[in-house]
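A.B. asks: Dropping a prediction and its sequence here:
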Amino acid sequence: MKVTATELPGVLIIEPKVFGDERGFFYESFNARAFADATGLQQQFVQDNHSRSQKGVLRGLHYQVQHAQGKLVRVTAGEVLDVAVDIRRSSPNFGKWASVRLSADNNRQLWIPPGFAHGFVVLSEYAEFLYKTTDYYTPEAERCIRWDDSELNIDWQLSSPPTLSTKDQNGARFNEAEVFP
């Protein structure tokens, strides 16, 4: 497994070893011991989630204020632009973001620690997105920051307006959002 730091300390690109031949491929998508050895992190994942979205669907920027979740995310079909935003007020990187293309072809995963908002936009015709979380989904603790907040100025690499849920259309502005200390 190869681990590469992003411009945001703590947000890591994970690239598993892929073994392929004319029959197809095999890779170990998660191994707790290998993850800990490669990242230095001891994480316990308690929930796996799977979504499928069409081209242009943007989900995010989501986080939980209580029961903050670390997320290990990957794409098993298609391609997305995945975005993490540091929303820890005490961080020197508060309000900064990093983006990584994740696809079924590149097999990359992204580790997003607690204290970050997370979102993605589908770049291919559709994408299947899987993520492991370090805490359970808690609806009353969930928050959303607007994907198009001018203070964050995220480059979503869009050529047309995204398709959004009502929740994402009504996300809070960054300067008004409840964030971490």
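C.D. replies: Yep, that arrived.
A.B. asks: C-alpha from now on. contacts and neighbour counts both.
C.D. replies: Fine.
A.B. asks: next SSE after the longest helix belonging to the chain?
C.D. replies: Ranked by residue count and defined by DSSP state H, the top helix of the chain is helix 32-39. Following helix 32-39 in sequence order, the next helix or strand is strand 47-54 (DSSP states H and E).
A.B. asks: The longest helix of the chain: which residues count as buried?
C.D. replies: 35, 39 (16 or more other CA atoms under 10 Å).
A.B. asks: Ok, stretch 53-71 next?
C.D. replies: 53-65, 68-71.
A.B. asks: How about stretch 120-140?
C.D. replies: Buried, per 16+ other CA under 10 Å, within stretch 120-140: 120-124, 126-135, 137.
A.B. asks: Please report the distance of the residue lying farthest from the centre of the chain from residue 47.
C.D. replies: Computed with CA atoms, centre = their mean, the maximum C-alpha offset from the centroid of the chain is found at residue 22, amounting to 31.5 Å. According to CA to CA, to the nearest Å, residue 22 and residue 47 sit 34 Å apart.
A.B. asks: Looking at the buried residues of stretch 120-140, which is nearest residue 30?
C.D. replies: residue 132 (9.7 Å; CA to CA).
A.B. asks: so what does the helix or strand hosting the closest one touch, helix or strand wise?
C.D. replies: Secondary structure from DSSP H and E places residue 132 in strand 126-133. Packing partners of strand 126-133 (3 or more CA pairs under 8 Å, 6 or more residues apart in numbering; DSSP states H and E): strand 47-54, strand 71-77, strand 79-86.
A.B. asks: one more structure, for comparison:
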Amino acid sequence: MRIEKTFIKDLLIVEPIVFEDERGYFFEAYSKTKFRDLGIDIKFVQDNQSYSKKGTLRGLHYQNPPYAQTKLVRVLEGEIMDVAVDLRKDSPTYGKSFSVLLSAENKKQLLVPQGFAHGFSVLSDTASVMYKCDQFYNKESEGGIKFDDPSLSIDWGISLEEAIVSEKDQILPFIENCNSLF
């Protein structure tokens, strides 16, 4: 596995070593030992999976402490624009967003640590997304930021006028009014 650091501390792109031959390919998406050898020691407790149509936008979501989640996000089928926003108030990159194209083809993963809001948009006809979490979901600790917050200037790679967004995500506050406890 190879780790690529982003401009935001602790937000990492993980690239597996892929073995290909005439049958197809094989790779380890996650290995506790290999992650630990790379300095990442996380105990994942839950896997989540979603299936979405082209133009779907999910997020930006987070959970406050003590249920804050680290996520390891990957795409099983299709292509997404994956986005993370730094909510750590003492961070020099507070309020900054990072986006990366994740796809079944490129097999990249994004490690989103606790203290970040996360979301994605679907660029392909459909996409199946799976992510590991180091904390269980807790409804009372959930929070979010509106996807079109002008202070974030996120390029989701899709038309926001045509985006398929849940009612819940449409009424989230901008970052300046969110209830983040990081």
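C.D. replies: Perfect, I can see it now. In this text, all values refer to a predicted model and were calculated from it rather than measured experimentally.
A.B. asks: on contacts alone, who are the packing partners of the longest helix of structure 1?
C.D. replies: Helix 32-39 of structure 1 packs on strand 2-5, going by 3+ CA pairs under 8 Å, 6+ apart.
A.B. asks: Relative to residue 97 of structure 2, how far out is the residue nearest the centre of structure 2?
C.D. replies: Central residue of structure 2 (CA atoms, centre = their mean): residue 118, 4.7 Å from the mean position. Separation of residue 118 of structure 2 from residue 97 of structure 2 (CA to CA): 9 Å.
A.B. asks: Mind listing the shared neighbours of those two?
C.D. replies: Common neighbours of residue 118 of structure 2 and residue 97 (criterion: CA atoms under 8 Å, 6 or more residues apart in numbering): 83, 84, 85.
A.B. asks: show me the contacts for the alignment partner in structure 1 of residue 96 of structure 2.
C.D. replies: Counting by TM-score structural alignment, residue 96 of structure 2 corresponds to residue 96 in structure 1. Counting by CA under 8 Å, 6+ apart, residue 96 of structure 1 touches 8, 85, 86, 152.
A.B. asks: And for residue 60 of structure 1?
C.D. replies: Contacts of residue 60 of structure 1 by CA under 8 Å, 6+ apart are 117, 118, 119, 120, 144, 145, 146, 147, 168.
A.B. asks: Look at it and tell me its secondary structure.
C.D. replies: strand (DSSP: H, G, I helix; E, B strand; the rest coil).
A.B. asks: Tell me the counterpart of it in structure 2.
C.D. replies: Aligned partner of residue 60 of structure 1 by TM-score structural alignment: residue 59.
A.B. asks: Would you mind measuring from the match of residue 96 of structure 2 to residue 151 of structure 1?
C.D. replies: Residue 96 of structure 1 is 10 Å from residue 151 of structure 1, by CA to CA.
A.B. asks: same check, this time on residue 160 of structure 1
C.D. replies: Applying CA to CA to residue 160 of structure 1 and residue 151 of structure 1 gives a distance of 21 Å.
A.B. asks: higher neighbour count, the two?
C.D. replies: The residue with more neighbours, out of residue 160 of structure 1 and residue 151, is residue 151; 11 against 7, by other CA atoms under 10 Å.
A.B. asks: and that one, what does it touch?
C.D. replies: 174, 175.
A.B. asks: Repeat that for residue 87 of structure 2.
C.D. replies: Contacts for residue 87 of structure 2 (CA under 8 Å, 6+ apart) come out as 94, 95, 115, 116, 117, 180, 182.
A.B. asks: before we move on, which element is the fifth one in?
C.D. replies: Under DSSP H and E, the secondary-structure element containing residue 117 of structure 2 is strand 116-122.
A.B. asks: residues contacting the closest residue to residue 16 of structure 2 other than its chain neighbours?
C.D. replies: The shortest distance from residue 16 of structure 2 to any non-neighbouring residue, by CA to CA, 6 or more residues apart in numbering, is to residue 1 (4.4 Å). Going by CA under 8 Å, 6+ apart, residue 1 of structure 2 touches 14, 15, 16, 17, 34.
A.B. asks: again, but for residue 102 of structure 1
C.D. replies: 74, 75, 79, 80, 81, 82, 108, 109.
A.B. asks: now swap in residue 101 of structure 2 and tell me
C.D. replies: 79, 80, 81, 82.
A.B. asks: Are we agreed that residue 168 of structure 2 is in a helix?
C.D. replies: Yes: according to three-state DSSP, residue 168 of structure 2 belongs to a helix.
A.B. asks: From residue 180 of structure 2, how far out is it?
C.D. replies: 17 Å.
A.B. asks: Looking at the two, which is more packed in?
C.D. replies: Between residue 168 of structure 2 and residue 180, counting by other CA under 10 Å, residue 180 is the more crowded of the two (22 against 11).
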